[in-house]
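Visitor: Sequence and computational prediction follow.
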Amino acid sequence: MPHATFSSPDLDAFCGLDGLGLTATGQRIETGQAVLECRVLADDQWCHRCGQAGVPRGTVLRTIVHVPLGWRPTMLQVRVRRYRCPDCCTVWRQDTTAAAASRTKLSRDAVFWALKSVVIDRMSIARVAENLGTAWHTVNDAVLEAGSELLINDPARFEGVRVLGVDEHVWSHTRGGNKYVTVIIDLTPVRDGTGASRLLDMVPGRSKKVLKTWLDQQEQGFRDRIETVAMDGFTGFKTAAAEEIPQAVAVMDPFHVVALAGDALDRCRQRIQQTTCGHRGRSGDPLYGIRRVLRTGADLLTDRQCGRLSSVFAADEHAAVEATWGIYQRIVQAYRNPDRVAAKQQLTAVIQDLAGNVPASLTEVITLGRTLKRRAGDVLAYFDRPGTSNGPTEAINGRLEHLRGTALGFRNLAHYILRSLLDTGGFRPLLHRQMR
């Protein structure tokens, strides 16, 4: 007697055929695949035009790619019965749309399995196609169509968005054409501490017009809900946001502020290197040897690194580098201060000092000061809105780079945008719920 928690073996249930309106009548195990012979459960013998009982007119085979079973690609050979109406001469076949959409090769379960493999398991289309035993284009078209219908085109995807992140992204590293896109990220889960950021959209180009047009295309309710926009130092993004969502507060996140200071430090070091040595940095040059140490936070320096810095800064010709390094460290320390009020005061003091009488020899510091003074409101707004940072946006950029590597590059931007949305659009929890 079988155990009470088990039922009799059922090939239809095991292979998921009962949910497709099919039943297995035979099987064949081949070297590279498994083949299940099936028939349609629904009778469907009545004429679709007049309702008269049809006369059988033979059968046709429809081959459908199914979910891999037993480490083998699995094919369904469905015997579809044909009928002819004796009154109106209409000819029809049994309906197999429950198993697979019309004029498609993948079963509905196989489409969902492929979508799950791409979105959740982060497999490439090539690997999914190999596991299914079918062509790349067949799988790609099915995944993009199902992903767009079930996930991307869902109107609820934009609900609850209150914090946006905006940044540029290089999607193609080949010469010619526009290689930049603007990525729009939902940072609301990060701000609320409820989850990770997610990609909302990707728009070709990087300009004020690109972001302004995208915001203008959204519903008014969506624009009214936006409270904060995290961005880098590009003025075009700030202007577009100010015109389309004036109630939103622009925040220039710490990553880009520190990057601006670090770039100023690098330019100063390179300028002094050329002035003192007459060439670019080489092994053995004092400034070239400490190029990475200069970018390390002062509280993280080892005794040996401190000694190297002191040795280089002892030379009078390196005074400009030391002064610029000091500004860089003050900015870093302000962001590392756990007291947000005190940190804001520290960074405010830095901006005010750079807006004063800076020696003309510190050209990089002067340029940095002008930028920070112009964007002071955005820079300091970070301390009033904890959790608002473009760091998660940079993280998504990194995931998009990984996607391009997995796919060995993309040539079609529209395809890249769809794949990027499926990969980083935050659909994994939704698919997990649908799988239960």
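Guide: Received, thanks.
Visitor: Could you use CA atoms for every contact and neighbour count after this?
Guide: Will do.
Visitor: Span of stretch 224-232 from start to end?
Guide: One end of stretch 224-232 sits 22 Å from the other (CA to CA, to the nearest Å).
Visitor: Show me what counts as buried in that stretch.
Guide: The neighbour-count check on stretch 224-232 (16 or more other CA atoms under 10 Å) flags 225-232 as buried.
Visitor: These in strands, which ones?
Guide: 228-231 (DSSP state E).
Visitor: Secondary structure of Met109: a strand, I assume?
Guide: Let me fix one detail, which is that residue 109 is Asp and not Met. No - Asp109 is assigned helix when assessed by DSSP: H, G, I helix; E, B strand; the rest coil, not a strand.
Visitor: which secondary structure elements does the one helix or strand Val203 maps to contact?
Guide: Using DSSP states H and E, Val203 sits within strand 198-204. Contacting strand 198-204 under the criterion 3 or more CA pairs under 8 Å, 6 or more residues apart in numbering; DSSP states H and E are the following elements: strand 180-186, helix 208-217, helix 413-424.
Visitor: hmm, who's touching the shortest one?
Guide: Residues outside strand 180-186 that contact it (CA atoms under 8 Å, 6 or more residues apart in numbering): 161-172, 197-206, 210-211, 393.
Visitor: likewise stretch 235-248?
Guide: Stretch 235-248 is contacted from outside by 166, 207-209, 211-212, 215-216, 223-224, 226-229, 231, 250, using CA under 8 Å, 6+ apart.
Visitor: count of neighbours near Trp171?
Guide: For Trp171, the neighbour count with other CA atoms under 10 Å is 22.
Visitor: List the buried residues for stretch 401-420?
Guide: In stretch 401-420, counting by 16+ other CA under 10 Å, buried: 401, 403-404, 410, 413, 416-420.
Visitor: Oops, could you answer that again for stretch 344-358 instead?
Guide: In stretch 344-358, counting by 16+ other CA under 10 Å, buried: 344, 346-348, 350-351, 354-355.
Visitor: Which members of these are the farthest-apart pair?
Guide: Lys344 and Ala355 (16.5 Å; CA to CA).
Visitor: Break down the stretch 301-436 of the chain into its helices, ranges please.
Guide: Applying DSSP state H, counting those that start in this stretch to the stretch 301-436 of the chain gives helices spanning 303-313, 319-336, 340-354, 363-374, 376-381, 391-406, 413-424, 428-435.
Visitor: And the stretch 51-200 of the chain, by the same measure?
Guide: All helices of the stretch 51-200 of the chain, identified by DSSP H, counting those that start in this stretch, fall at 108-119, 125-132, 136-147, 188-192.
Visitor: which outside residues touch the last one?
Guide: Okay, so that is helix 188-192. Among residues not part of helix 188-192, those counted as contacts by CA under 8 Å, 6+ apart are 160-164, 195-197, 386-388.
Visitor: can we see that at 10 Å?
Guide: 160-165, 194-198, 226-228, 385-389, 392 (CA atoms under 10 Å, 6 or more residues apart in numbering).
Visitor: among the residues you listed, which are in strands?
Guide: Using DSSP E, those in strands are 163-165, 198, 228.
Visitor: rewinding a little: list buried members of the contacts of helix 188-192 by neighbour count.
Guide: Here, 16+ other CA under 10 Å leaves 161-165, 197-198, 226-228, 387-389, 392 buried among these.
Visitor: this is the comparison structure:
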Amino acid sequence: MLNSTFTEPDLTTFTGLDGLGLTAIGQYLGAAKAEILCHVTTPNPWCRTCGGEGTPRDTVTRRLAHQPFGWRPTVLVIKHRRYRCGHCQRVWREDLSRAAPERQKISRTGLAWALNGLVCQHLSVSRIAEGLGVTWNTANDAVLAEGQRLLIDDPARFSGVKVLGVDEHVWRHTRTGDKYVTVIVDLTAVRDGTGTARLLDMVPGRSKAVFKTWLAGQDDQWKQGIDVVAMDGFTGFKTAAAEELPHAVEVLDPFHVVKLGSEALDQTRQRVQREQHGRRGRKDDPLYKCRRTLTTGLSLATDKQKAKLEDLFTAPEYEPVQLVWSVYQKMVDAYRQPKPEIGRWSN
């Protein structure tokens, strides 16, 4: 930046400690991790029982994993005092609730970093644990507890939901336990163009009964406010929505609509391949060589890919593939239009 004004380095602000009620007073930078020595910014020596002024008794140390910088694990070494009340003899420590939840080994900033990495950056729990410098179990338990606090325990998370989205997700790859979970999201902001999807809940299993039970557990006023339910092609979700939300419109979400078009195009290509050659495609067969190019959006195709398609469609025996390909391209183009009315008109 031109004409920048530089100030003295501020370790407290750089590491985000001011938001935790802490002040950095020292640092140790090792090859494996960084340690930031800090204390409570505003001490509170007043007794929480009788209100009397306490006398400093001694100093104790609490260590918290913090947000990593440059993937170097960072540890907060917090020196905080213990006080004894001269009136009721009660002993207490300085309040660190702004820095971390009770009995937690990770700071609130570190928890926010871990949750963002898991949800938005698609990091594994192992990668998060490595960045924080803690064990896998510590990271996993902390992320689950923070997600519970921010999502499940939030009383306002169901507010303003008009468009509901439901889909299944493969949760585990082991032989024990439910393989799938039903994911329920709020798509209202996506429809209105004001934001992104918002996760509402995740329920073990994938069936009509799972989604129907979840809907039945919501209050009637909330269900009356749902206008649209977007889902994949699973009939169980459609039946559950029709029974619990009879006034709402059930639609396929764009991803699964395009996926169905892509599958139809691939099936047509394979059928024509067998009819013309009596076998599956091989690497030198024109249809097989174009299998990736056929599912590429025409607006994103290179000149080389377009030329390859033109050469392919000059053969009359490939006319069925060209017909399905043209429908698929119109479908993709419709969803890429900036305005829904233009997309509807283009089809």
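Guide: Now that the structure is in, tell me what you want to look at. From a predicted model like this one, the values you see are computed outputs, not experimental measurements.
Visitor: After superposition, what's the TM-score here?
Guide: The TM-score (TM-score structural alignment, normalised by the length of the second structure) is 0.70; 323 aligned residues with a CA RMSD of 4.6 Å.
Visitor: returning to what we had before: could you export the helices of the stretch 301-436 of the first structure as CSV, including distance to Arg292 of the first structure?
Guide: Shown next, in CSV, are the helices of the stretch 301-436 of the first structure (distance: least, CA to CA, whole Å):
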stretch, distance to Arg292 of the first structure
helix 303-313, 10
helix 319-336, 12
helix 340-354, 23
helix 363-374, 18
helix 376-381, 25
helix 391-406, 22
helix 413-424, 32
helix 428-435, 39
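Visitor: of these, which approaches Ser8 of the first structure most closely?
Guide: Evaluated with CA to CA, the helices of the stretch 301-436 of the first structure place helix 428-435 nearest to Ser8 of the first structure, the distance being 24.3 Å.
Visitor: any idea how far Trp325 of the second structure lies from Ser159 of the second structure?
Guide: Computed as CA to CA, the Trp325 of the second structure to Ser159 of the second structure distance reads 42 Å.
Visitor: got it, and Lys223 of the second structure?
Guide: 11 Å.
Visitor: Please say which of those two ends up with more neighbours.
Guide: Lys223 (18 against 9).
Visitor: How about the contacts made by that one?
Guide: By CA under 10 Å, 6+ apart, Lys223 of the second structure lies in contact with 161-162, 215-216, 244-248.
Visitor: Quick one: these as JSON lines, columns for distance to Ile128 of the second structure too.
Guide: Output for the contacts of Lys223 of the second structure, formatted as JSON lines (distance: CA to CA, whole Å):
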{"residue": "Val161", "distance to Ile128 of the second structure": "32"}
{"residue": "Lys162", "distance to Ile128 of the second structure": "34"}
{"residue": "Leu215", "distance to Ile128 of the second structure": "34"}
{"residue": "Ala216", "distance to Ile128 of the second structure": "36"}
{"residue": "Glu244", "distance to Ile128 of the second structure": "40"}
{"residue": "Leu245", "distance to Ile128 of the second structure": "40"}
{"residue": "Pro246", "distance to Ile128 of the second structure": "43"}
{"residue": "His247", "distance to Ile128 of the second structure": "44"}
{"residue": "Ala248", "distance to Ile128 of the second structure": "40"}
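Visitor: from the buried residues of stretch 344-358 of the first structure, which single one is nearest Ala323 of the first structure?
Guide: Leu354 (11.6 Å).
Visitor: What about Gly51 of the first structure, how many residues nearby?
Guide: 12.
Visitor: Run the chain-centre distance for stretch 79-89 of the second structure.
Guide: 44 Å (CA atoms, centre = their mean, to the nearest Å).
Visitor: what comes into contact with it?
Guide: Applying CA under 10 Å, 6+ apart, the contact partners of stretch 79-89 of the second structure are 22, 37-40, 43-63, 90-96.
Visitor: Show me what counts as buried in it.
Guide: Residues 79-85 are the ones in stretch 79-89 of the second structure that count as buried (16+ other CA under 10 Å).
Visitor: ditto for stretch 329-349 of the first structure
Guide: 329-335, 340, 343-344, 346-348.
Visitor: now do stretch 170-180 of the first structure
Guide: Within stretch 170-180 of the first structure, the residues scored as buried using 16+ other CA under 10 Å are 171-172, 179-180.
Visitor: Can you say which two of those are spatially most distant?
Guide: It's Ser172 and Tyr180 that sit farthest apart of those, by CA to CA, at 7.5 Å.
Visitor: got the angle for the strand holding Val203 of the first structure vs helix 208-217?
Guide: In terms of direction (axes from the mean of the first three to the mean of the last three CA atoms, to 10 degrees), strand 198-204 of the first structure departs from helix 208-217 by 130 degrees.
Visitor: chain center to strand 198-204 of the first structure, what's the gap?
Guide: With CA atoms, centre = their mean, you get 8 Å for strand 198-204 of the first structure.
Visitor: again with stretch 238-256 of the second structure
Guide: Worked out by CA atoms, centre = their mean, stretch 238-256 of the second structure lies 23 Å from the chain centre.
Visitor: First-to-last residue distance for that stretch?
Guide: 14 Å.
Visitor: Just the buried residues of that stretch, please?
Guide: Residues of stretch 238-256 of the second structure classed as buried by neighbour count (16+ other CA under 10 Å): 238-242, 244-245, 248, 250, 252-253.
Visitor: Which one of these is nearest to Cys120 of the second structure?
Guide: Asp253 (20.9 Å).
Visitor: Contacts only, for the closest one.
Guide: Contact analysis of Asp253 of the second structure by CA under 10 Å, 6+ apart lists 165-167, 229-233.
Visitor: can you point me to the longest strand in the first structure?
Guide: What stands out as the longest strand in the first structure, according to DSSP E, is strand 55-69.
Visitor: returning to what we had before: quick one: the strand holding Val203 of the first structure to helix 391-406, angle?
Guide: Using the same axes, to 10 degrees: strand 198-204 of the first structure against helix 391-406 is 70 degrees.
Visitor: Tell me which residue of the second structure is furthest from the middle?
Guide: His87 (51.3 Å; CA atoms, centre = their mean).
Visitor: name the helices or strands packed onto the lengthiest helix in the second structure?
Guide: For the second structure, the helix that runs over the most residues, judged by DSSP state H, is helix 254-277. On a contact count with 3 or more CA pairs under 10 Å, 6 or more residues apart in numbering; DSSP states H and E, helix 254-277 of the second structure meets strand 228-231, helix 286-289, helix 291-294, helix 319-335.
Visitor: swap the cut-off to 6 Å and go again
Guide: Contacts defined by 3 or more CA pairs under 6 Å, 6 or more residues apart in numbering; DSSP states H and E place helix 254-277 of the second structure against helix 319-335.
Visitor: Show residues contacting the helix it packs on.
Guide: Counting by CA atoms under 6 Å, 6 or more residues apart in numbering, helix 319-335 of the second structure makes contact with 261, 265, 269, 343, all of which sit outside it.
Visitor: What is the neighbour count of Gln218 of the first structure?
Guide: 11.
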